[in-house]
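Visitor: Sequence plus the predicted model coming up.
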Amino acid sequence: MRIERICPDEAEALYTCMKKIDQETQYMLYLPDERSFNKEKLIEDIKQNFYIGVKTETNDIVGYLSVHISRLAKIKHIGYILTGVINEMHHQGLATKMFQETIKWAERKGLRRLELTVITTNTPAVKFYEKLGFKIEGIKHESIFMDDHYYDELYMSMMINQASLLDSTIG
């Protein structure tokens, strides 16, 4: 397994991974049959944002993490994370490695914060994000509707480059 940037020419492999994850878990935003493949749109998204993936020896993608950054000046310091790993690849440290590489990239890029949302009942994911250093900032009440029930989401974030900003204000 390799952790590498996802290139535009890997759009189909990325879509296949996303679709499989949608089918395996209820915690992704898309229902299993809701995601459709628009190759040009996905290629453009890969070009404009940060995508990293878990790749097999045959270049299949079995996990991904994307960071979306707004072009708006007031919020271009924020990266919004979407991530997923297919079930059979869980508990192998792959998501941790993707996040570690992403945090390094965010530091080089000069981002101030990374953020994500997670359904409150997805306790393993919440604990994982907390272990990585994400903090809960708030609750988005009844933001997800599935299985005839409303679910809350947690807003979580991680601040980036705080030490270097402190150093520059001290000197």
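Guide: That came in fine, so what should we check first? Numbers count the residues shown, from 1 in each chain.
Visitor: C-alpha from now on. contacts and neighbour counts both.
Guide: OK.
Visitor: Spatially nearest residue to Met18, not counting backbone neighbours?
Guide: Distances taken as CA to CA, 6 or more residues apart in numbering place Gly84 nearest to Met18, at 7.5 Å, with adjacent residues excluded.
Visitor: Go ahead and confirm that neighbour touches Gly63.
Guide: Yes: Gly84 lies in contact with Gly63 (CA atoms under 8 Å); the separation is 5.6 Å.
Visitor: which of those two has more neighbours?
Guide: Gly63 (26 against 21; other CA atoms under 10 Å).
Visitor: Tell me how far the helix or strand hosting that one lies from the chain's centre.
Guide: Per DSSP states H and E: Gly63 is located in strand 61-69. Put simply, strand 61-69 sits 5 Å off its chain's centre (CA atoms, centre = their mean, to the nearest Å).
Visitor: Please name every helix or strand in contact with that strand.
Guide: If you count contacts as 3 or more CA pairs under 8 Å, 6 or more residues apart in numbering; DSSP states H and E, strand 61-69 packs onto helix 11-24, strand 50-55, strand 78-85, helix 94-109.
Visitor: Take this one as well and set it beside the first:
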Amino acid sequence: MVIQKKVVHGKSLTWILRCPIKKDAEELSKLRIQIDGETDNLDREAGEGILTTKDFEKLIYDDTVAEKNLFLVAEVQGKIVGFTRCEGNNLSRFRHKAEFGIGILKEYWGFGIGKILLENILLWADSTEIQKIYLSVVETNTNAIQLYKKVGFKVEGILKQDRIHKNGQFYNTVIMGRFKIL
């Protein structure tokens, strides 16, 4: 699915919200590795689960033609600084729901980019046949959890000691979901 490009005048930062195109694939591949290395909030550490330029080219194409997928990027002065991707499910029993995630370069945290990405994913999801949107978040990412709650997400469960970080500590994963607002 593709949405119209928008200029966002946010918290002391103007940026562009748009869907990625094929030529963004290499930049997205590098960006994802960098974001993974900047935070413990995501599932991967830097260098794990790498998506190559070709992998991103395929995702961009697939998400452009898929009715239940949406891929958005945040671009500041010609540089992609964050993204969100929502992926629907085509299995009959799960066709009513979609999962998403958000990643933003640490230098751009606090500018409201994540909130705008989230709002646009929800606007899109509410305009489709998707009835439920969900995600998982590490329990220590309290800012994200509060943001998700503000827009109607509820905690659906906690996976105890679900992840182990480099420091040897175990952390819980919070599963959150939001049903379509009718």
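Guide: Looks like it arrived, so ask away. Remember, it's a predicted structure, so these values are computed and weren't measured experimentally.
Visitor: What residues does the corresponding residue of the second structure for the residue nearest to Met18 of the first structure make contact with?
Guide: With TM-score structural alignment defining the correspondence, Gly84 of the first structure maps onto Gly103 in the second structure. Contacts for Gly103 of the second structure (CA atoms under 8 Å, 6 or more residues apart in numbering) come out as Arg32, Ile35, Gly82, Phe83, Thr84, Gly114.
Visitor: hmm, try it at 7 Å
Guide: Residues in contact with Gly103 of the second structure (CA atoms under 7 Å, 6 or more residues apart in numbering) are Ile35, Gly82, Phe83, Thr84.
Visitor: for Val76 of the second structure, same thing?
Guide: Counted by CA under 7 Å, 6+ apart, Val76 of the second structure has contacts Trp15, Ile16.
Visitor: so what corresponds to it in the first structure?
Guide: Aligned by TM-score structural alignment, Val76 of the second structure pairs with Thr56 of the first structure.
Visitor: State the distance from that match to Ser66 of the first structure.
Guide: 18 Å (CA to CA, to the nearest Å).
Visitor: Out of the helices and strands packed on strand 61-69 of the first structure, which one sits most buried?
Guide: Most buried of these by mean neighbour count (mean count of other CA atoms under 10 Å) is strand 50-55; its value is a mean of 23.
Visitor: For that one, name the packing helices and strands.
Guide: Applying 3 or more CA pairs under 7 Å, 6 or more residues apart in numbering; DSSP states H and E, we find strand 50-55 of the first structure packed against strand 2-5, strand 61-69.
Visitor: Pick the most buried one from the ones you listed.
Guide: Each of those was assessed for mean neighbour count using mean count of other CA under 10 Å. The highest is strand 61-69, with a mean of 23.
Visitor: could you give the angle of that one to strand 50-55?
Guide: Comparing the axes of strand 61-69 of the first structure and strand 50-55 via axes from the mean of the first three to the mean of the last three CA atoms, to 10 degrees yields an angle of 170 degrees.
Visitor: distance from strand 61-69 of the first structure to the second structure after superposition?
Guide: Aligned to the second structure and superposed, strand 61-69 of the first structure gives a mean residue distance of 0.8 Å (mean CA distance after the TM-score superposition for the first structure).
Visitor: Spell out the secondary structure type for Phe111 of the second structure.
Guide: coil (DSSP: H, G, I helix; E, B strand; the rest coil).
Visitor: residues in the second structure matched by the helix or strand Tyr151 of the first structure falls within, start to end?
Guide: Assigned by DSSP H and E, Tyr151 of the first structure belongs to strand 149-159. Aligned using TM-score structural alignment, strand 149-159 of the first structure spans residues 169-179 in the second structure.
Visitor: Mind listing what's buried along the matching stretch?
Guide: Neighbour-count burial for stretch 169-179 of the second structure, counted by 16 or more other CA atoms under 10 Å, picks out Tyr171, Asn172, Thr173, Val174, Ile175, Met176, Gly177, Arg178, Phe179.
Visitor: In the second structure, which residue sits furthest out from the middle?
Guide: Distance to the chain centre peaks in the second structure at Gly168, reaching 26.3 Å (criterion: CA atoms, centre = their mean).
Visitor: Identify the residues contacting it.
Guide: Going by CA under 7 Å, 6+ apart, the list of residues near Gly168 of the second structure is empty.
Visitor: how far away is it from Gln161 of the second structure?
Guide: From Gly168 of the second structure across to Gln161 of the second structure, the span is 11 Å (CA to CA).
Visitor: likewise Ala98 of the second structure?
Guide: Look at Ala98 of the second structure and Gln161 of the second structure: by CA to CA, they are 25 Å apart.
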